[in-house]
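In: sequence unknown, structure follows:
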């Protein structure tokens, strides 16, 4: 269901507000006049075909790219995300698809990599306690915080990457294809983790090609096509509606399949 024009305005202010964000790479326009609001305690899904501008938008929010034009507001203040460090300072954390984990190190070392607690030496005990506490709060299925990351499943690695970003106490976390290449059980584990992150009051942005995963956890689904906004949808939206918005074609394999099943059902009833 398209809600862009029917959604009642919220009285609370968004954590993050993008207004007319555009990004050009030379003569190529990657994003044009993108608007996006993200509120505390909600999951917003960004969906779109390859080349829709999802990755470019995420990199702008992560401080990797700077917009050519437009405004970024965080907690009501106009900000400039000119470096990845600045994005982290504001509380915007990103878990990219490659996760950036060190497989030869254990879970604790990966969680605190670059943020080790130390005086004259590493405080291993405190780091281990904090690691266990956080993972228990997330109900993470990690056998041991001293387990090498190389021995963990895909879902467990995603959990470690998300937990690492939470140690910096972000207010918004962005997840790039968090369930890509995961099995059914591992996908369910990650989706449950996303819901627990939302329950902590964070704003969550997920980028995914999997419509079932998106509908399972998202509060709103924002469609990008060729670098432009193409609608905001509810989780109750059908695959037919989403595919039509993503591709720009109302006639596609999904719509034909739905029509065929409807016709078969009608004929069977008669």
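Out: Structure's in. What do you need? Keep in mind the model is a prediction, meaning the values are calculated, not measured.

In: Only C-alpha atoms from now on, for both contacts and neighbour counts.
Out: Noted.

In: quick one: buried residues of the host helix or strand of residue 240?
Out: Per DSSP states H and E, residue 240 falls inside helix 239-247. For helix 239-247, a neighbour-count test (16 or more other C-alpha atoms under 10 Å) marks 240, 241, 242, 243, 244, 245, 246, 247 as buried.

In: One more: stretch 189-202?
Out: Buried positions in stretch 189-202, judged by neighbour count with 16+ other C-alpha under 10 Å: 189, 190, 191, 192, 193, 194, 195, 196, 197, 198, 202.

In: count of residues packed around residue 214?
Out: Number of residues near residue 214 (other C-alpha atoms under 10 Å) recorded here: 22.

In: pretty sure it contacts residue 45?
Out: Yes: Residue 214 is within contact range of residue 45, at 6.4 Å (criterion: C-alpha atoms under 8 Å).

In: For the stretch 1-150 of the chain, which segments are assigned as strands?
Out: Taking DSSP state E, counting those that start in this stretch, the strands of the stretch 1-150 of the chain run over residues 16-25, 28-38, 43-47, 69-74, 77-79, 92-95.

In: and these as TSV, adding mean neighbour count?
Out: Below are these laid out as TSV (neighbours: other C-alpha atoms under 10 Å):
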stretch	mean neighbour count
strand 16-25	18
strand 28-38	18
strand 43-47	26
strand 69-74	17
strand 77-79	12
strand 92-95	25
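
In: Can you add distance to residue 166 and give those back as TSV?
Out: Shown next, in TSV, are the strands of the stretch 1-150 of the chain (distance: least, C-alpha to C-alpha, whole Å):
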stretch	distance to residue 166
strand 16-25	18
strand 28-38	18
strand 43-47	16
strand 69-74	18
strand 77-79	22
strand 92-95	8
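
In: of all those, which lies closest to residue 157?
Out: strand 92-95 (11.3 Å; C-alpha to C-alpha).

In: which residues sit against that closest one?
Out: Here strand 92-95 makes contact (C-alpha atoms under 8 Å, 6 or more residues apart in numbering) with 61-62, 87, 161-162, 165, 170-176.

In: if you set the cut-off to 6 Å instead, what comes out?
Out: If you take C-alpha atoms under 6 Å, 6 or more residues apart in numbering as the criterion, strand 92-95 is touched by 170, 172, 173, 174, 175.

In: With stretch 118-138 instead?
Out: Contacts of stretch 118-138 (C-alpha under 6 Å, 6+ apart): residue 117.

In: Next up, a structure to set beside the first:
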């Protein structure tokens, strides 16, 4: 707990003359849920794309488990143990749960798939997260609800033995019951020792599951707050720019 699994130091990113990230410092710890909030255009997507290797940062330092790393491609992020679950989930409707969880990294023996081994690993991943809403591992993803799809996407990161899981708006377009199911899953994922970074516009969800809230405003990290020490009104103030950390210090 003394050392973060992920630490960004003065990270920057520009697109032409537009400075999107202006020297961001961010930490994420194993076993914790770290929330990243901010209005549209604050830089949240750019920040996580840098961590995932999709759009490498222009400057700054990225530390992974205390070691300086360079992440220039998603494969490099994956090798470190960083997995991203985007809003679209990247699932194939025509494949079943096991096939989706191992898509692109199938277990093989010679020229054949080790379907039995993959099924065992998929079942173990779901069991480790205490998932009980899936009737069969051979259900086609097309037949699953939104909450169940999110469950499969998160469990896929467990199969990949991720150390850091970044969730991009994981409860978007979900109903009340499905949202509760996914938030419980996020908490269990962190409790298993994974560092979870959750990007969300829904402050109610953030306050239910996050240990720490980081607020981005126009490419600057304006607040880093323990969830237990703040409230939604203060966070909204930071998001809209009407409140600053200098005001808190004074």
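Out: Perfect, I can see it now. What you see is a predicted model; the values in this text were computed from it and never measured.

In: Fetch the TM-score of the aligned pair.
Out: Put the two chains on top of each other and the TM-score (TM-score structural alignment, normalised by the length of the second structure) is 0.94; 240 aligned residues with a C-alpha RMSD of 1.0 Å.

In: before we move on, the earlier item: now the buried residues of stretch 189-202 of the first structure in JSON lines, with distance to residue 108 of the first structure?
Out: Shown next, in JSON lines, are these (distance: C-alpha to C-alpha, whole Å):
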{"residue": "189", "distance to residue 108 of the first structure": "20"}
{"residue": "190", "distance to residue 108 of the first structure": "19"}
{"residue": "191", "distance to residue 108 of the first structure": "23"}
{"residue": "192", "distance to residue 108 of the first structure": "22"}
{"residue": "193", "distance to residue 108 of the first structure": "19"}
{"residue": "194", "distance to residue 108 of the first structure": "21"}
{"residue": "195", "distance to residue 108 of the first structure": "23"}
{"residue": "196", "distance to residue 108 of the first structure": "21"}
{"residue": "197", "distance to residue 108 of the first structure": "20"}
{"residue": "198", "distance to residue 108 of the first structure": "23"}
{"residue": "202", "distance to residue 108 of the first structure": "23"}
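
In: Spit out the contact partners of the closest residue to residue 27 of the second structure other than its chain neighbours.
Out: Ranked by C-alpha to C-alpha, 6 or more residues apart in numbering and with sequence neighbours excluded, the top spatial neighbour of residue 27 of the second structure is residue 7, at 4.4 Å. By C-alpha under 6 Å, 6+ apart, the residues touching residue 7 of the second structure are 26, 27, 62, 63.

In: What lines up with residue 7 of the second structure in the first structure?
Out: Residue correspondence to the first structure (TM-score structural alignment): residue 7 of the second structure is matched to residue 17.

In: again with residue 70 of the second structure
Out: Alignment note: residue 70 of the second structure maps to residue 80 in the first structure; criterion TM-score structural alignment.

In: To what extent is that match buried, counted in neighbours?
Out: Residues near residue 80 of the first structure, counting by other C-alpha under 10 Å, number 18.

In: Break down the second structure into its helices, ranges please.
Out: In the second structure, the helices defined using DSSP state H lie at 44-52, 74-80, 97-101, 115-128, 146-159, 176-191, 203-209, 232-240, 245-249.

In: what would these look like in CSV with distance to residue 16 of the second structure?
Out: Listed next are the helices of the second structure as CSV, based on distance: least, C-alpha to C-alpha, whole Å:
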stretch, distance to residue 16 of the second structure
helix 44-52, 14
helix 74-80, 23
helix 97-101, 37
helix 115-128, 43
helix 146-159, 34
helix 176-191, 36
helix 203-209, 32
helix 232-240, 25
helix 245-249, 29
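
In: could you check the distance from the residue sitting nearest the centre point of the second structure over to residue 120 of the second structure?
Out: By C-alpha atoms, centre = their mean, the mean C-alpha position of the second structure lies nearest to residue 166, the distance being 1.4 Å. Remark: distance between residue 166 of the second structure and residue 120 of the second structure (C-alpha to C-alpha, to the nearest Å) = 25 Å.

In: any idea what residue 245 of the first structure aligns with in the second structure?
Out: By TM-score structural alignment, residue 245 of the first structure lines up with residue 238.

In: Residue 41 of the first structure now?
Out: Using TM-score structural alignment, residue 41 of the first structure lines up with residue 31 in the second structure.

In: How about the contacts made by that match?
Out: Counting by C-alpha under 6 Å, 6+ apart, residue 31 of the second structure makes contact with 190, 191, 193, 194, 195.

In: which one among the buried residues of stretch 189-202 of the first structure gets closest to residue 259 of the first structure?
Out: For those, the nearest to residue 259 of the first structure is residue 191 (30.8 Å; C-alpha to C-alpha).

In: What residues does the closest one make contact with?
Out: With C-alpha under 6 Å, 6+ apart, residue 191 of the first structure has no contacts at all.

In: Alignment lookup: it to the second structure.
Out: In the second structure, the residue equivalent to residue 191 of the first structure is residue 183, according to TM-score structural alignment.

In: Same question for residue 134 of the first structure.
Out: When the second structure is aligned by TM-score structural alignment, the residue opposite residue 134 of the first structure is residue 125.

In: Next: residue 69 of the first structure.
Out: Here residue 69 of the first structure is matched to residue 59 in the second structure, going by TM-score structural alignment.

In: So that match versus residue 25 of the second structure, what's the distance?
Out: 12 Å.

In: I'd say residue 50 of the second structure and residue 60 touch.
Out: No: using C-alpha atoms under 6 Å, residue 50 of the second structure is not in contact with residue 60, being 11.1 Å away.

In: related to what we said a few turns ago, list the residues that contact the match of residue 70 of the second structure.
Out: So residue 80 of the first structure contacts nothing (C-alpha under 6 Å, 6+ apart).

In: can you rerun that using 7 Å?
Out: residue 72 (C-alpha atoms under 7 Å, 6 or more residues apart in numbering).

In: And residue 149 of the second structure? What does it align with in the first structure?
Out: Taking TM-score structural alignment, residue 149 of the second structure has residue 157 as its aligned residue in the first structure.

In: ok, its match - how many residues close by?
Out: By other C-alpha under 10 Å, 21 other residues sit near residue 157 of the first structure.

In: All set, thanks.
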